[in-house]
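[1] Following is a predicted model, sequence given first.
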Amino acid sequence: MVVDSNYAVKLNDYDFPSAHGCILSCAFTTGYGAAWLEGRVRPGDTVAVYGTGSVGLSSVIAAKDLGAKKIIGIDKNERKRQVALSLGATDFINSEGLGTMTVSDKVMELTGGKGADCCIEASGSDALMNEAVKSALPGKAETVICGAGIFPDDKLKLDFSKFLFGNKMTGCIYGRVKIKSDLPFVLEKAKQPDIKAGINRILAYDEKTKECGYQVDIRNGSEAIYTMLEKYLEDPEAIKIIIKLNDEDEPRK
């Protein structure tokens, strides 16, 4: 692939494991940049992260690194709870286990009725985008939209009263990180032992995983993959799994 040099950074200059390349230039940069750029998250803040996939968990890591006091992870997948808490979240909301409450109601409850200083929406769900706006601290907070809409007909129906009192919403593709000026800083952050350990947790990448030499035929479907994860991985609840294709696979016809 041919890439303009203005859009390329040599990862080997930072001594990263090659597996980290699949997350550093997209998910981690997007999630970290959403919290870091323009001073969105400050020490002592409360941060609500909607969606705890690889982008959302990178925002959790960033919020902790930037000194947030309370970090609320939100997801409909209960298996994400332990991962989010291990990476720095202080609270976790299962969006499908609230009964008659909305997610924003629960965030307000956890923040004593004040709302979050910064809301980061990383799920791509239009419904959760609206909930993120509703859970923001009136008159101050910024809601950062990282996730693209999941469906073509997704629409935002916003509580405009928040904006009348000074709240903001910002789109944040790729964390709004500039390749030459910002990305080297983010990559240096990713080298820090605690943040690197967090990335490893997202990737299920550690020495034991790397050396186990398991094999699975992905043509047997998702059940074969799940069986492999449960049997061999140190952390079967990881968000992203590195799959190396067999170099000696059957020749293409």
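    The structure has been received and is ready for your questions. Residues are numbered from 1 along each chain as shown.

[2] C-alpha only now, for contacts and for neighbours.
    Fine.

[3] So which residues of the stretch 51-200 of the chain form strands?
    Taking DSSP state E, counting those that start in this stretch to define them, one finds strands in the stretch 51-200 of the chain at 70-75, 91-94, 118-121, 142-145, 168-171.

[4] right, so the ones you listed: which one is the most enclosed?
    Across the strands of the stretch 51-200 of the chain, averaging neighbours per residue (mean count of other Cα atoms under 10 Å) puts strand 118-121 on top, at a mean of 32.

[5] name the helices or strands packed onto that one?
    strand 46-50, helix 54-65, helix 126-134, strand 142-145 (3 or more Cα pairs under 8 Å, 6 or more residues apart in numbering; DSSP states H and E).

[6] okay, the ones you listed, which one's buried deepest?
    It is strand 46-50: most buried of the helices and strands packed on strand 118-121 by mean count of other Cα under 10 Å, with a mean of 30.

[7] picking up where we left off before, tell me which of the helices and strands packed on strand 118-121 sits nearest to residue 201.
    Ranking those by proximity to residue 201 (Cα to Cα) places helix 54-65 first, at 10.0 Å.

[8] by how many degrees do that closest one and strand 70-75 diverge?
    Put simply, helix 54-65 runs at 170 degrees to strand 70-75, going by axes from the mean of the first three to the mean of the last three Cα atoms, to 10 degrees.

[9] on that earlier part again, so for residue 194, which of the helices and strands packed on strand 118-121 sits nearest?
    It is, among these and with distance given as Cα to Cα, helix 54-65, at 9.1 Å.

[10] Now do that closest one: which elements does it pack against?
    Packing contacts for helix 54-65, counted by 3+ Cα pairs under 8 Å, 6+ apart, involve helix 29-36, strand 46-50, strand 70-75, strand 118-121, helix 193-203.

[11] okay, those in a markdown table with distance to residue 183 next?
    Converted to a markdown table, the helices and strands packed on helix 54-65 look like this (distance: least, Cα to Cα, whole Å):
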| stretch | distance to residue 183 |
| --- | --- |
| helix 29-36 | 8 |
| strand 46-50 | 22 |
| strand 70-75 | 24 |
| strand 118-121 | 20 |
| helix 193-203 | 15 |
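
[12] one more structure, for comparison:
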Amino acid sequence: MTSTTSAPATTDREERIRNTALRHAQDIEGRKRLQSRIADLVVEAYDLPSRPDADPGRPLAADATLFKQCLAVFRPSDLDDLIYERNVDDRCGYSLCPRPNEKIVNAGQKVWNQKGGKDFRLLDRAELEKFCSSACRERTAFVRAQLRTEPAWLRQEALLGVDVKLLDEIQADGGGGGLVEPLNKLALSQGAGEEMAEKLEALALERGEPQNASNASDPLPIIEKESDQVPEAPSLGRIQDLVEGHRPRKVRFQNA
């Protein structure tokens, strides 16, 4: 009787273990396929644009579509890999730009920018040499702010609804000529949450732009602590523990 009832239980347990192992194997295989696909997309974005005289401000529709399809599954690290590969080939890190990246000679690791006033600041030379101009640098920063940080296989079901916008598309719709204003417009249109808000704040600080004026002008609250305890005069304690009038932090021979 015991052997008869235990046999089905053992079979069910083995079946659950087998199904679990099969599901994990399928997940791992799916991750490998997706990682391989991302590597292929890096190569495809590396070959952009399709014409050597392309204008990054007005890219071809096919090039822009392919680039946005790549960005839909990219993480910031994947975009960094793409920029690095293009820089090795002496090309601008922005995939829709055919021009060579900037080369700064006779300079150290930090260089001054060409702007004056509040925008005059010290910049990282390596960051400047990733792109051909500040315009392509802003274009890349705009798409980077829209990338997700979690791996693509964790958001695989939502990839079909991802729609990455290009900076020139937002500016063409009346988003202004800067970078932060189009990002604010994009955040409002997408209903962005805390992650997008943090990216906007970090991007504004990186560009040296002031934060919200209303927040900056608000006075800081000063709260005075109250206590009902009667103050007491300081006491020297045991005089024999003092060394030339000072009490050491640790007295080894206090109990001696």
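    Noted; the coordinates are in hand. Given the structure is predicted, the values throughout are model-derived calculations rather than measurements.

[13] overall similarity of the pair, as a TM-score.
    The TM-score (TM-score structural alignment, normalised by the length of structure 1) is 0.22; 97 aligned residues with a Cα RMSD of 6.2 Å.

[14] CSV for the strands of the stretch 51-200 of structure 1, including distance to residue 228 of structure 1?
    Below are the strands of the stretch 51-200 of structure 1 laid out as CSV (distance: least, Cα to Cα, whole Å):
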stretch, distance to residue 228 of structure 1
strand 70-75, 25
strand 91-94, 27
strand 118-121, 31
strand 142-145, 34
strand 168-171, 38
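
[15] and of those strands, who's closest to residue 223 of structure 1?
    Of all these, strand 70-75 comes closest under Cα to Cα, at 23.1 Å.

[16] what helices or strands is the closest one leaning on?
    With 3+ Cα pairs under 8 Å, 6+ apart as the test, strand 70-75 of structure 1 has strand 46-50, helix 54-65, strand 91-94 packed against it.

[17] how does it look with 10 Å?
    Packing contacts for strand 70-75 of structure 1, counted by 3 or more Cα pairs under 10 Å, 6 or more residues apart in numbering; DSSP states H and E, involve strand 46-50, helix 54-65, helix 80-86, strand 91-94, helix 103-110, strand 118-121.

[18] and these as CSV, adding distance to residue 231 of structure 1?
    Shown next, in CSV, are these (distance: least, Cα to Cα, whole Å):
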stretch, distance to residue 231 of structure 1
strand 46-50, 30
helix 54-65, 23
helix 80-86, 19
strand 91-94, 27
helix 103-110, 35
strand 118-121, 33
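
[19] wait, which of the helices and strands packed on helix 54-65 of structure 1 is closest to residue 168 of structure 1?
    strand 118-121 (9.9 Å).

[20] Now render the helices and strands packed on strand 118-121 of structure 1 as JSON lines, adding distance to residue 185 of structure 1.
    Shown next, in JSON lines, are those (distance: least, Cα to Cα, whole Å):
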{"stretch": "strand 46-50", "distance to residue 185 of structure 1": "22"}
{"stretch": "helix 54-65", "distance to residue 185 of structure 1": "13"}
{"stretch": "helix 126-134", "distance to residue 185 of structure 1": "28"}
{"stretch": "strand 142-145", "distance to residue 185 of structure 1": "21"}
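
[21] For whatever helix or strand residue 39 of structure 2 lives in, name the packing helices and strands.
    Assessed by DSSP states H and E, residue 39 of structure 2 sits inside helix 2-46. Contacts defined by 3+ Cα pairs under 10 Å, 6+ apart place helix 2-46 of structure 2 against helix 61-73, helix 76-88.

[22] which stretch among the strands of the stretch 51-200 of structure 1 comes nearest residue 230 of structure 1?
    Closest among the strands of the stretch 51-200 of structure 1, once you apply Cα to Cα, is strand 70-75, at 21.7 Å.

[23] Next, the angle from the closest one to helix 126-134.
    160 degrees.

[24] if we can go back for a sec, which among the helices and strands packed on strand 70-75 of structure 1 is found nearest to residue 191 of structure 1?
    helix 54-65 (12.7 Å).

[25] residues of stretch 65-72 of structure 2 that come out buried?
    By 16 or more other Cα atoms under 10 Å, the buried positions in stretch 65-72 of structure 2 come out as 67, 68, 69, 70, 71, 72.

[26] correct me, but the second one touches residue 167?
    What it means is residue 68 of structure 2. No: look at residue 68 of structure 2 against residue 167 with Cα atoms under 10 Å: they stay out of range, at 11.8 Å.

[27] hey, what's in contact with both of those two?
    With contacts taken as Cα atoms under 10 Å, 6 or more residues apart in numbering, the residues that reach both residue 68 of structure 2 and residue 167 are residue 143.
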